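**Student:** Below: sequence and its predicted model.
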Amino acid sequence: MKRITIAIDGFSSCGKSTMAKDLAQEIGYIYIDSGAMYRAVTLYSIENGLFKGDVINTEELKRRINDIHITFRIDPETGRPNTYLNDVNVENKIRTMEVSSKVSPISALDFVRKAMVAQQQAMGKEKGIVMDGRDIGTTVFPDAELKIFVTASPEIRAQRRFAELEAKGQEVNFNEILENVKQRDYIDQNREVSPLRKADDALLLDNTNLTIPQQKEWLSMQFNKIIKQ
């Protein structure tokens, strides 16, 4: 059976990562979390003193960017990929609040995006991957055989995020989350480097009113269509 590249893009809080991980596991592909790569660069910057407060030393990071190598390896216990920064497992470290609070300015740097796109493209040379993000089908893998663009109403996405945070015991305000979702949409679509947009040949998946089983069935159907061509 031929192996292909699957690119999943879309708005925040649409469940892209969960969708991509589940699909990859189901079809035996490698899942690559593009967001984890920007988190790993952020962690490197923190650990190497490139932040002064919230201000990044961009010139020093630019000098070091080619020394930052990110890979993914399957955890035999969970079956999920872990993120490695220069051969060190940093999967847990990159999920901390410290990294979360500093990743946005890092991911907006053009030279960082250029370096990460090059690494992502190298990972995809052998096919058999599922990658999710904001610019996978437009910038990273414009020739991907299957491109999905995921959306849902801001209200539904805010509700999902609200439920997720509430389940973790955090005190949350729905209106604040909704405003944050709308702000992120605007930033993602209007940033100068690789803005979020649907590729012309991407399939639109609006999961506003879909259950997870319905979504999985739809994705499997699209994958099987491409494979049989």
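**Tutor:** Noted; the coordinates are in hand.
**Student:** C-alpha from now on. contacts and neighbour counts both.
**Tutor:** Fine.
**Student:** For burial, what's the neighbour tally of the nearest residue to residue 155 once chain neighbours are set aside?
**Tutor:** Of all residues not flanking residue 155 in the chain, residue 178 sits nearest, at 6.4 Å (Cα to Cα, 6 or more residues apart in numbering). Number of residues near residue 178 (other Cα atoms under 10 Å) recorded here: 19.
**Student:** Return the residues in contact with residue 178.
**Tutor:** Counting by Cα atoms under 8 Å, 6 or more residues apart in numbering, residue 178 touches 154-155, 157-159.
**Student:** In contact with residue 12, which residues are there?
**Tutor:** By Cα under 8 Å, 6+ apart, residue 12 lies in contact with 157, 181, 184-185.
**Student:** which stretches of this protein form helices?
**Tutor:** Along the chain, the segments classed as helices by DSSP state H run 16-27, 34-47, 58-64, 97-100, 103-107, 110-123, 154-167, 174-190, 212-228.
**Student:** Quick check: buried residues in the second one?
**Tutor:** When you say that, I think you mean helix 34-47. 34, 36-46 (16 or more other Cα atoms under 10 Å).
**Student:** do the same with the shortest one
**Tutor:** Of the residues in helix 97-100, those scored as buried under the neighbour-count criterion (16+ other Cα under 10 Å) are residue 99.
**Student:** for it, packing partners?
**Tutor:** In terms of contacts (3 or more Cα pairs under 8 Å, 6 or more residues apart in numbering; DSSP states H and E), helix 97-100 is packed against helix 34-47.
**Student:** Next up, a structure to set beside the first:
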Amino acid sequence: MTFTIAIDGPAAAGKGTLSRRIAETYGFHHLDTGLTYRATAKALLDANLPLDDEAVAEKVALELDLMGLDRAVLSRHEIGEAASKVAVMPAVRRALVEAQRKFATKQPGTVLDGRDIGTVVCPAAPVKIYVTASAEVRARRRYDEILANGTAADYDAIFDDVKKRDERDMGRADSPLKPAEDAHLLDTTEMSIEAAFKAAKTIIDAALQKN
């Protein structure tokens, strides 16, 4: 029996950093499900295929290898823009959700982070954590991260982008961003990654003892 940890939340709330740390600590497999949409978009771009043909995008999504997704490459802005177009296609979402569910069965356990893990992808996961933070703090984190990478950044533009993404993610008809009813809420607005990790570890350890 595999043990699945579902971590959801809005952009730049810290769920990716937290998920990778949890996976490393427990020796579990980790999947950033957002990268699966980006990888689908990149495959379409690389093959010069249209971004508005659902049948083509579905075929690419069905053939996607979820192992070894390159975060550095897939984080590029133009790939993110393309991903936002394919992510709204129901056929693409169905294909990738199926692939994500298959990934979640890996032994000894898995950590999946995204927008709809606890509500859609793995609703039976024994641990569901919803990581959030204020839009201002999330924009500041993204801004600081870009500066740390040696790139220029505009805080106001990033703040607007964070708010737009929240509206798009929370307002979409298919799998909107929202906490599962039985999810543990983790507000990281005034929390260090260390404090957030300790809080998450307490939740996970309690669930592992019951399992």
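**Tutor:** Received it, and whenever you're ready, just let me know what you need. Note that the coordinates shown come from a computational prediction; the quantities given were computed from them, not determined experimentally.
**Student:** After superposing, what score do the chains get?
**Tutor:** Between these two chains, after superposing, the TM-score reads 0.92 (TM-score structural alignment, normalised by the length of the second structure); 209 aligned residues with a Cα RMSD of 1.8 Å.
**Student:** circling back: just the buried residues of the contacts of residue 12 of the first structure.
**Tutor:** Here, 16+ other Cα under 10 Å leaves 157, 181, 185 buried among the contacts of residue 12 of the first structure.
**Student:** okay if I get those residues as JSON lines plus distance to residue 62 of the first structure?
**Tutor:** Output for these, formatted as JSON lines (distance: Cα to Cα, whole Å):
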{"residue": "157", "distance to residue 62 of the first structure": "35"}
{"residue": "181", "distance to residue 62 of the first structure": "30"}
{"residue": "185", "distance to residue 62 of the first structure": "28"}
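**Student:** To which residue of the second structure is residue 57 of the first structure aligned?
**Tutor:** Residue pairing (TM-score structural alignment): residue 57 of the first structure is matched to residue 53 of the second structure.
**Student:** Would you check the span in the first structure matched by stretch 164-171 of the second structure?
**Tutor:** Using TM-score structural alignment, stretch 164-171 of the second structure corresponds to residues 183-190 of the first structure.
**Student:** Give me the mean distance between the matching stretch and the second structure.
**Tutor:** Superposing on the second structure and averaging over aligned pairs (mean Cα distance after the TM-score superposition for the first structure), stretch 183-190 of the first structure comes out at 0.6 Å.
**Student:** Give me the buried positions along that stretch.
**Tutor:** Of the residues in stretch 183-190 of the first structure, 185, 188 count as buried by neighbour count, 16+ other Cα under 10 Å.
**Student:** just stretch 204-211 of the second structure next, same as before
**Tutor:** Buried-residue list, stretch 204-211 of the second structure, by 16+ other Cα under 10 Å: residue 204.
**Student:** Need the residues that contact it.
**Tutor:** Looking at stretch 204-211 of the second structure with Cα under 8 Å, 6+ apart, the contacting residues turn out to be 126-127.
**Student:** Apply 10 Å and report the result again.
**Tutor:** Here stretch 204-211 of the second structure makes contact (Cα atoms under 10 Å, 6 or more residues apart in numbering) with 1, 3, 5, 22, 26, 126-129, 198, 201.
**Student:** same question, stretch 49-64 of the second structure
**Tutor:** Contacts for stretch 49-64 of the second structure (Cα under 10 Å, 6+ apart): 36-37, 39-45, 82-99.
**Student:** what do you get if the cut-off is 7 Å, keeping everything else the same?
**Tutor:** 40, 44, 85-86, 89, 91-92, 95-96 (Cα atoms under 7 Å, 6 or more residues apart in numbering).
**Student:** And stretch 3-10 of the first structure, by the same measure?
**Tutor:** The contact list for stretch 3-10 of the first structure (Cα under 7 Å, 6+ apart) reads 16, 124, 127-137, 144-151.
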